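Asks: here is the input, now give the coordinates:
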Amino acid sequence: MSKIETDFLIVGSGIGGLSFALKVADHAKVIVVTKDRIDETNTAYAQGGIAAVTYEPDTAEKHIQDTLVCGDGLCNEEVVRLVVEEAPDQIKQLINWGVKFDRKPNGQYDLAREGGHSEHRILHHKDNTGAEIQRVLSTRVLNHPNITVYQNHFAVEIITQHHLGVEVKRGNPDITCFGAYILDLKTQKVDTVLSRVTVLATGGTGNIYNATTNPPIATGDGIAMVYRAKGQVENMAFMQFHPTSLYNPGERPSFLITEAMRGFGGILKTIDGKEFMHKYDPRGSLAPRDIVARAIDNEMKIRGEDHVFLDVTHKDPKDIIDHFPNIYQKCLSLGIDITKDMIPVVPAAHYMCGGIKVDTNAQSTIKRLYAVGECSSTGLHGANRLASNSLIEAIVYAHRGAMHALSSYKNYEFNHSVPEWDYEGTIHNEEMVLITQSYREMQQIMSSYVGIVRSNLRLQRALTRLEILYRETEELYKKSILTQKLCELRNMINVGYLIIKSAQQMHESRGLHYSLDYPKQKGQEF
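Replies: Next comes the predicted model:
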C-alpha cells in the first residue's frame, strides 16, 4: 500500500481518457489507470466511424438537426451545436496525431452515411475506425514522458469527504474529489492515488445485459462510483440497443455489424426474405437505431424467430470486401459469405446515453471531478444517440475539460489526511462462487425485465430481485479482500438500479404501464 500523488488522475483509456491525457500532459504530471490493457476499450471496438461536417453539401445545421431528430426531442440544443461546431477542429487534431482515415482516389476523405444521417459525413478507417484511433492514442500516451500508465488496475472508489469521516448527502454542492483508491489486480493491493484533478472516462454499461456489443470491461464503473459518492447521475433509462449484432448464440461480446453497412445499402429482411422496415418508418433500414431495434424486436416476437437478416448481396462483392474486411472475415469464419449470403442479426445492448451529469466543460457535480465519453451525460444524445456521434463527443469534451482544468488545477492542494485503504477479512472460494453466480444473475435480470420493451410489472420485478443481490453483495464487500469481479458486480447492481428507477419515474410521469418507445422526459437525476 502506498500514497501516490499526481496532477491528473485519469480512469479509463479510450478516446476520451487518452485524448484528455495528451492535451494536459505537456503541462502536468498524469496517471492513466485502466483495468485491462491500455487498448482494451469500448473505443477499440467502434467500427463505423466518427461524425463531422467535412465537405459540401453537408452543413453544421444539417448535422445539428439530424442529431436533434434522432434524440427524440430530448437533446440539449446548446450542447448539440457546441459539439457539431467544434468537431472539425478535433478531427484535425486526430489526423495530426496520426489517425489514418480512408480517402478516395482523388484524395478526398471517403465519407460514409449511417442511419439517421441526411448526408455522407462519417470519417472511417475501413470497418475498424475505433481500433485505428486507439492505436494512435495508445502509442502517443505510452511514449509521453509526463504520462504514467497503470494497466491491470481497477478504480474501486473516488475519494471524497466521506473517507475523512464527514457525512456527505446527495445534492451537497461542496462534495470534492481528492483522488481514488486503485486496486492492483495482480497483487490485490490498493494504492491511494491523490490528485489535483480526477477524470472518469470509464466507458459504458453494456455488460449488465446478456447480449451486448461492449467488451467485458464495460460494467458502468465510473457511473456507479459517482452515484455512491452522491454526485448526480441522469437519464439512465436511455440505454441504446444496437439493432444489428451478429446472431451467433454463445458469443460474448456480440460481434457488431456496423451501422455503416446499412448506410452502404444493406436491407433488413425477415427470415423468409421480405423487407419490413418501411412498415415502421419511411426511412426504412436507415431509420435511427431505436426505431430499427424496436422494429426487429417486434418482428422476431410476432414471427417467433430468433433473428432477422441484413442483406448486402445486391452490392458489388469487391466493394463489400473493401469496405467491410473485418465483418467479411468474421462471417466467413462462421460459414457466411456476405457477398452471397444474408447476415443473421439481432439487437444487443450497445450504448448508455445517460450517465454522470456534466456541464459544457465536462465538470461533474463533484468538485475537481470531470467525466468524458460514454460514462458522462452531456445532453448531446437525448433519448437515442445518432450513429458515430459518440467518438466525436468524447474528444470534444476531453478538449473542453482539459482546457478548463489546466486553467485551475494548480490552485488545488493534495489532501494528505486521506486514509489508506482499510483491509478487512479474507475471501473464500465459496464466496467467489457466489460472486460469479450473482454476476450472471444480474445480467439475466436486466435482459429479461429491462430490455428494449419495458413494463411496470417487469421493472418492479427486476428491482425486487436486484435488491436481494445488492444486500448479498454488500455483505461480501464489507468483509472481503477486493476482487475485480466483486467490484464490477457492485457497480453493475448500482447501474441496474439507476436504469430501473429512471424508467419507472418516466413511466409514472407519462401514465404508462408499458412502453414501446423511449420515454419522453429529460432531466432525470439521482
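
Asks: going by C-alpha atoms from here, please, whenever you check contacts or count neighbours.
Replies: Noted.

Asks: gap between stretch 332-352 and the chain center?
Replies: Here stretch 332-352 shows a centroid-to-chain-centroid distance of 21 Å under the convention Cα atoms, centre = their mean, to the nearest Å.

Asks: what comes up buried for it?
Replies: 336-339, 341-352 (16 or more other Cα atoms under 10 Å).

Asks: ranges for the strands of the stretch 1-150 of the chain?
Replies: In the stretch 1-150 of the chain, the segments counted as strands under DSSP state E, counting those that start in this stretch are 3-11, 30-34, 50-51, 122-123, 147-151.

Asks: who are the neighbours of the third one, in terms of helices and strands?
Replies: Counting contacts by 3 or more Cα pairs under 8 Å, 6 or more residues apart in numbering; DSSP states H and E, strand 50-51 packs against strand 122-123, helix 390-406.

Asks: ok, 10 Å please
Replies: Secondary-structure packing of strand 50-51 (3 or more Cα pairs under 10 Å, 6 or more residues apart in numbering; DSSP states H and E): helix 77-97, strand 122-123, helix 390-406.

Asks: this one as well, want them side by side:
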Amino acid sequence: MTFVKLYDVIIVGSGVAGLSTALHLNKDLNVLLLCKREMTLCNSSLAQGGMVAVYDTEHDSCEEHIKDTMIAGRYENNLEAVTILSKESKMVADELLDLGVDFDRTSDGKIDLTLEGGHSKHRILHYKDSTGKEIVDKLIIAVKRRKNVTVMEYAQMCNLKKVPGGFSLDILQHEQHHYVSTPFCVLATGGIGRIYQYTTNSAIATGDGIAMAYQLGAKIQHLSYIQFHPTAFYNAQQRECFLISEAVRGNGAYLRNCHMERFMHKYDERLELAPRDVVSQAIMKEQEATGSKHFYLDISHKEPEFIKTRFPMIYHNLLQSEYDLTREPVPIYPCQHYLMGGIQVNLNSESTIPGLFAVGECSHTGVHGRNRLASNSLLEGIVFGRRSALHINQLSKQTQEKIQPYPFQPDVYTADIPKGTRTEIRSIMQKAHFVLPNRKLAEEGFIRINDIKFMLEHGQFKVTPDYIEAKSLATCAYIILKEIM
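Replies: Alright, predicted model coming up:
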C-alpha cells in the first residue's frame, strides 16, 4: 500500500557521506535513509587505498596537506573548504577509531600511514586494501543502532519536488510508489560513472541526485571535471573495471609501456607518484608515441609476502583473472573513476536551494579543484556529511513552514524506453570526453544527447529503475558536454 509520511530529514544515499550525516543528526530528529539497492552497495565501499588524515603531526602538518591538495587540483580548489577538510581530518580519524574501524598498525602499535601519488608525506590511514568497506561497514553498524533512523533498501528516488515548507519525494521500492515529504533533503547519491562505457564505479552511480537537483534549478558546478584513474585493470569485456589502488604505486610499483619500459620520467619528475590526471595524460601521450594501448603495472620486484599481506584483495581478484601480482606485470589502462564537480554547496553543504543539501561525490565543495588528490574523497564525505548534519540540527530548532506535499500522480504508462538508449549515451561520452576531451565529438554528441534527453523527459514511458537512470545519465551528459563546448 502506498503511504504518505513526513520526516524531519531525508537522506538519499548510504555511502560514507550519507552515513556520516545520519550519525551526526540530533537523535530527536526523525530520519529516513534511502538506499538505492542494498545498504552496503556504494562507491565508498569500493575505495581501496585509504583515507587521508594529518595524524602524525610530528612529521606532517595541515599546511603541507593543503599544499598537496591545491597542487593536485591545479589551484582551482576552494582554499577555505580544503582548510576545513585538513584541520578536521584527525578528529574524523579519531571518531572512526572510536567506532571500531580497524586501521592497520605498525609492529609497535601505531597507526600505519602510507604514501600515495601527489602526497609529500605518509598520511594515508588504511585497512589493508579495502579501507572503504571497513569504514562503511562500521558506520552502518553505528547507524543501525540509531532508533531515530529508518532505513529503506532497494528504494529509488524517482522524483524530487520543491514544495512550500520543504521537499516531496516519490520513492520506488519493489514496484511500489511511496510518497514522503521533509523540510530538509540531503542528497548523497554518489557519482556518474555509469555514464561511461568503462568505469570503476558500482552499478548505482548514475547521477540521479545531480540530475534531479538540476531540474529543481540548483546550481551545478564543473560537472566536466572528471577524474580518470590511470591504473584500472584492463579487461575490455567488463563495464565495471577493477581498480588497482593508488597505494600500489605508493608502495613502489612501476608503470611500463608495451615494450616493458618505464616511461614516467619523460613526463613528470614525480614519476609514478605524480597525481592521477598527470599519469593518465602521460599514458595517452605514450600511447601516441608507441602506437599501442598496452600498459602495465609492475610490483613484482617487491617481496611476495609483502604484496599478499598489504594488498590481499587486489592480489586475489587478479588471480581470478589469471594474473599474479607477485610474479608479473598486470595490464592497466585509464578508466573513469571520480567526479570533482557536482551540486554547488556552501561550507555547510547546503545547495543554492535552501533546505536542499548535497554531500559526497555528488556535491561540489571545491575541495578537489580540477583533480582529486588520492584518498581525500572518503575524508571529504565524512567531514562535509557531518557539517550538513550540524547545520540541519540548528535549522531544525527554528520555526518551520508547514509542508504542503506534492500531489504525485500514479504511473499510468506502460511503454519501456527504447532499447540501447543507455548504451548510446555511454558510447558518446567515452568518445567525446575521455582523458583528453575531443571538442568536435563533444559538439556532435551534444546534439544527440539533447535529443535523447528531450525524448526521455517528454515521452510517455513507464517509471522503472531503467527509465529513471537513463534520464539521469542523459541529463548529466547534457550538462557535461554543454560545459566543454
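
Asks: picking up where we left off before, deepest-packed of the strands of the stretch 1-150 of structure 1, please.
Replies: strand 50-51 (a mean of 27; mean count of other Cα atoms under 10 Å).

Asks: name the residues that touch it?
Replies: Identification of contacts with strand 50-51 of structure 1 by Cα atoms under 10 Å, 6 or more residues apart in numbering yields 63, 84, 87-88, 91, 101, 111-114, 117, 120-125, 129-130, 386-393.

Asks: ok, average deviation of that strand from structure 2?
Replies: Superposed on structure 2, strand 50-51 of structure 1 shows a mean distance of 0.3 Å to its aligned residues (mean Cα distance after the TM-score superposition for structure 1).

Asks: pull the distance from that strand to the chain's centre.
Replies: Relative to the chain's own centre, strand 50-51 of structure 1 is displaced by 15 Å; criterion: Cα atoms, centre = their mean.

Asks: counterpart of Thr339 of structure 1 over in structure 2?
Replies: Counting by TM-score structural alignment, Thr339 of structure 1 corresponds to Thr326 in structure 2.

Asks: from Asp98 of structure 2, how far out is its match?
Replies: Applying Cα to Cα, to the nearest Å, the value for Thr326 of structure 2 to Asp98 of structure 2 is 35 Å.

Asks: same question for Met212 of structure 2.
Replies: 36 Å.

Asks: okay, those two: which has more neighbours?
Replies: Ranked by neighbour count (other Cα atoms under 10 Å), Met212 of structure 2 and Asp98 place Met212 first, with 21 against 10.

Asks: so what's the aligned partner of that one in structure 1 up against?
Replies: In structure 1, the residue paired with Met212 of structure 2 is Met225, using TM-score structural alignment. Residues in contact with Met225 of structure 1 (Cα under 10 Å, 6+ apart) are 155-159, 180, 200, 231, 356, 490-491, 494-495.

Asks: isn't there a helix covering Met225 of structure 1?
Replies: Yes - looking at Met225 of structure 1 with DSSP: H, G, I helix; E, B strand; the rest coil, it is inside a helix.

Asks: aligned counterpart of Arg105 of structure 2 in structure 1, please.
Replies: Match for Arg105 of structure 2 (TM-score structural alignment): Arg103.

Asks: surely its match meets Ala112?
Replies: No - in this structure Arg103 of structure 1 lies outside contact range of Ala112 using Cα atoms under 10 Å: 11.0 Å.

Asks: spell out which residues are contacts of both of the two.
Replies: 123-124.

Asks: report the central residue of structure 2.
Replies: Residue closest to the average C-alpha location in structure 2 (Cα atoms, centre = their mean): Glu361, at 4.1 Å.

Asks: just to revisit the earlier point, so can I have JSON lines of the strands of the stretch 1-150 of structure 1 showing distance to Val453 of structure 1?
Replies: Listed next are those as JSON lines, based on distance: least, Cα to Cα, whole Å:
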{"stretch": "strand 3-11", "distance to Val453 of structure 1": "33"}
{"stretch": "strand 30-34", "distance to Val453 of structure 1": "34"}
{"stretch": "strand 50-51", "distance to Val453 of structure 1": "29"}
{"stretch": "strand 122-123", "distance to Val453 of structure 1": "30"}
{"stretch": "strand 147-151", "distance to Val453 of structure 1": "38"}
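
Asks: can you get me a residue count around the counterpart of Ile427 of structure 1 in structure 2?
Replies: With TM-score structural alignment as the criterion, Ile427 of structure 1 lines up with Thr414 in structure 2. Neighbourhood size, Thr414 of structure 2 [other Cα under 10 Å]: 11.

Asks: in structure 1, which residue sits furthest out from the middle?
Replies: Going by Cα atoms, centre = their mean, the residue of structure 1 most distant from its centre is Asn106, 35.2 Å out.

Asks: higher neighbour count, Arg103 and Ala112 of structure 1?
Replies: For the pair Arg103 of structure 1 and Ala112, the greater number of neighbours falls to Ala112 (22 against 14), based on other Cα under 10 Å.

Asks: what's the match for the more buried one in structure 2?
Replies: So, by TM-score structural alignment, Ala112 of structure 1 is matched to Thr114.

Asks: quick check: the gap between the closest residue to Asn128 of structure 1 other than its chain neighbours and Val79 of structure 1.
Replies: The shortest distance from Asn128 of structure 1 to any non-neighbouring residue, by Cα to Cα, 6 or more residues apart in numbering, is to Gln47 (4.4 Å). For Gln47 of structure 1, the distance to Val79 of structure 1 (Cα to Cα) stands at 25 Å.

Asks: can you check Lys186 of structure 1 too?
Replies: Taking Cα to Cα, one finds Lys186 of structure 1 at 41 Å from Val79 of structure 1.

Asks: swap in His144 of structure 1?
Replies: Remark: distance between His144 of structure 1 and Val79 of structure 1 (Cα to Cα) = 31 Å.

Asks: more neighbours, the two?
Replies: Each of His144 of structure 1 and Val79 has its neighbours counted (other Cα under 10 Å); Val79 has more, 18 against 14.
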